[in-house]
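Colleague: build me a model:
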Amino acid sequence: MAQQYTRKMIRDVFIKMLNERSLNKITVKDIVRACGVNRNTFYYYYTDVYAILSEIFQTELQAAIDEYNDTLSWEEGFLVATKFASENRKAIYHVYDSMQREELENYIYNVSGTVMIRYVEKVSDGISASSGDKKLIASFYQCALTEMVLRWIASRMKEDPDTIIRRIGQLFDGNIALSLKRSASLNDV
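Modeller: Presented below is the predicted three-dimensional model:
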C-alpha cells in the first residue's frame, strides 16, 4: 500500500511539474524534493523521468481500455480515452515539444487502435466481414484519428475535442457498418 502511494505521489508531482514547465526542465532532484523522498526511493520505482512519462501513458491507456465498454460509441470511447490530454493540456504540449514526442504519438495511436478495434468488432456483430477487412477498417480509422489528434495538439488544442469528435461521428456515421457489409459481399463472390 505504501509503495503504491509513493509511486502515485511521484507520478502526480511529475504531472504537476510537467504542467508548469518543459520536460527537459524537470529533474529527479526536483521531483524528490517536492515529494519529500530521497533519490534511492525514486530510483527504486523509476530509472529516470522518462520512465515516469512512459508509465503515465501506459496507465492512461489501461484506464481507457478499462473504462471503454460496448455501450459507448467510438466517439464517446475516444473522448474518454483523451480525457488525460484535455485535463493536462500544458503537460501534453511539453511532451509534444520534447524529444519524447514519440511516447505521446504511441499513446494516441494505441488509444485510437483500442477504441476502433473494439468498435469495429461491436458493429460487425451479425455481419460476415473477413477478419482481415475488420483489421483494415479499424487501422484506417486508427491512423486517421491519431493524425487528427496530433494536428489538434500541434495547433495548441484550440478547438473543443468534443465538438470535433462528435462532428466526425456525424459526418462518417454508418461508414464502418457499410464497409463491413461490403467486405461480407466481397467474400460471397
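Colleague: switch to C-alpha atoms for all contacts and neighbour counts from now on
Modeller: Noted.
Colleague: tell me the helix or strand right after the host helix or strand of Gln170.
Modeller: Using DSSP states H and E, the element containing Gln170 is helix 161-171. The helix or strand immediately downstream of helix 161-171 is helix 175-188, counting by DSSP H and E.
Colleague: report the angle between the axes of that following helix and helix 161-171?
Modeller: Between the axes of helix 175-188 and helix 161-171, defined by axes from the mean of the first three to the mean of the last three Cα atoms, to 10 degrees, the angle is 40 degrees.
Colleague: pull out the buried positions in helix 175-188.
Modeller: For helix 175-188, a neighbour-count test (16 or more other Cα atoms under 10 Å) marks 176-177, 179-184 as buried.
Colleague: same question, stretch 65-79
Modeller: Under 16+ other Cα under 10 Å, the buried positions of stretch 65-79 are 65, 68, 73-79.
Colleague: likewise for stretch 44-56?
Modeller: For stretch 44-56, burial by neighbour count (16+ other Cα under 10 Å) applies to 46, 49, 52-53, 56.
Colleague: closest to Lys25 among those?
Modeller: Lys25 has its nearest neighbour among the buried residues of stretch 44-56 in Val49, at 10.6 Å by Cα to Cα.
Colleague: show me the helices in this protein, by range?
Modeller: 2-20, 28-35, 39-45, 49-67, 74-81, 83-87, 89-96, 101-123, 131-154, 161-171, 175-188 (DSSP state H).
Colleague: who's in contact with the third one?
Modeller: Just to be clear, that refers to helix 39-45. 7, 10, 28-29, 32 (Cα atoms under 8 Å, 6 or more residues apart in numbering).
Colleague: now the other sequence, so there's something to compare against:
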Amino acid sequence: MTRKLFSRKYTKRTRFTRQCIGEAIIALVYKKDFDSITISDIVKTAGVSRMTFYHYFKDKTEALGNYLQEVIDGYQEVCPKDITLVMLRRETSIRQALHYFDQYTSLFLTLEKAGLYSLMINAINDYMRIYVAPYYSGSIYELYFYAGALLNTFIEWEKGKKKEPVDEIVQILLSLTTD
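Modeller: A predicted model of the protein is given here:
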C-alpha cells in the first residue's frame, strides 16, 4: 500500500497532537525497550487521552511511522517539486539531505535501536516512488538503491557520532552514485 505523503490535510492542532504522540514514543525508547512500551506509557508522556491516541492510530508502530512520515513530508518542502535522481546525486542535494535529516537524529537512531529500520526504508522508498519516479526515466530500482544507500550511510554515520566531516560523507556517496 502506497501512502500519499502530502495527501493528509491535518489542522495545526491535529498535527501537533500527532507529533506529541510520536515524540513521546521517542522519549520512551530512551528509557525502555520499544516492545515493552505500552499505550498507557505513551498517552501519559504525550499528555493525551487513550481515546485520542486510538482516534489517530491503531498501535504504537503506526504512530511512530506517522511521525517519520511527517519528517519526510518536511523534507519534500525543501526540495524542488520535480526532483530527479540526477538532481539527488548532486553534491548540494546530498549535503542538503544529510543536514536536513541530521535535525532528526534522535528519531532515526531510535527507530534503528528499536529494530524498526523497515519504517525508515518504507518511508524513503515512498518518497522516491511518489516524488522522484514520475520525473525519472530510469528504473525504480535505481531510486531504491540510492534511497537505501543514503539512509544506511546516514544512520551509520550518526551512530558513529559523525566522526567524519559531512564533506567526506558527501564525497563517498557521490563516488558511489555518479557515472
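Colleague: follow-up on the earlier one: quick one: the helix holding Gln170 of the first structure to chain centroid distance?
Modeller: Its chain's C-alpha centre and that of helix 161-171 of the first structure lie 17 Å apart, by Cα atoms, centre = their mean, to the nearest Å.
Colleague: the buried residues of stretch 65-79 of the first structure into JSON lines, with extra columns for distance to Glu121 of the first structure?
Modeller: As requested, the buried residues of stretch 65-79 of the first structure are exported to JSON lines (distance: Cα to Cα, whole Å):
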{"residue": "Ile65", "distance to Glu121 of the first structure": "15"}
{"residue": "Tyr68", "distance to Glu121 of the first structure": "13"}
{"residue": "Ser73", "distance to Glu121 of the first structure": "12"}
{"residue": "Trp74", "distance to Glu121 of the first structure": "11"}
{"residue": "Glu75", "distance to Glu121 of the first structure": "15"}
{"residue": "Glu76", "distance to Glu121 of the first structure": "16"}
{"residue": "Gly77", "distance to Glu121 of the first structure": "14"}
{"residue": "Phe78", "distance to Glu121 of the first structure": "15"}
{"residue": "Leu79", "distance to Glu121 of the first structure": "19"}
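Colleague: picking up where we left off before, pick out the most distant pair among the contacts of helix 39-45 of the first structure.
Modeller: Looking at these by Cα to Cα, the two members farthest from one another are Arg7 and Lys29, with 15.8 Å of separation.
Colleague: more crowded one of the two?
Modeller: Arg7 (17 against 13; other Cα atoms under 10 Å).
Colleague: ok, that one to Ser54 of the first structure distance?
Modeller: 13 Å (Cα to Cα, to the nearest Å).
Colleague: name the residues of stretch 83-99 of the first structure that are buried.
Modeller: So stretch 83-99 of the first structure, judged by 16+ other Cα under 10 Å, has buried residues 84-86, 89-96.
Colleague: in the first structure, what range does stretch 30-40 of the second structure match?
Modeller: The aligned range for stretch 30-40 of the second structure in the first structure is 19-29, by TM-score structural alignment.
Colleague: so which bits of that stretch are buried?
Modeller: 19, 22-23, 28.
Colleague: compile the residues you listed into JSON lines and extend it with columns for distance to Glu103 of the first structure.
Modeller: Listed next are the buried residues of stretch 19-29 of the first structure as JSON lines, based on distance: Cα to Cα, whole Å:
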{"residue": "Asn19", "distance to Glu103 of the first structure": "17"}
{"residue": "Ser22", "distance to Glu103 of the first structure": "15"}
{"residue": "Leu23", "distance to Glu103 of the first structure": "12"}
{"residue": "Val28", "distance to Glu103 of the first structure": "19"}
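Colleague: and which of those is nearest to Val149 of the first structure?
Modeller: Closest approach to Val149 of the first structure among these (Cα to Cα): Asn19, at 18.9 Å.
Colleague: in this structure that closest one contacts Lys90, no?
Modeller: Yes - between Asn19 of the first structure and Lys90 a contact is recorded at 4.8 Å, counting by Cα atoms under 8 Å.
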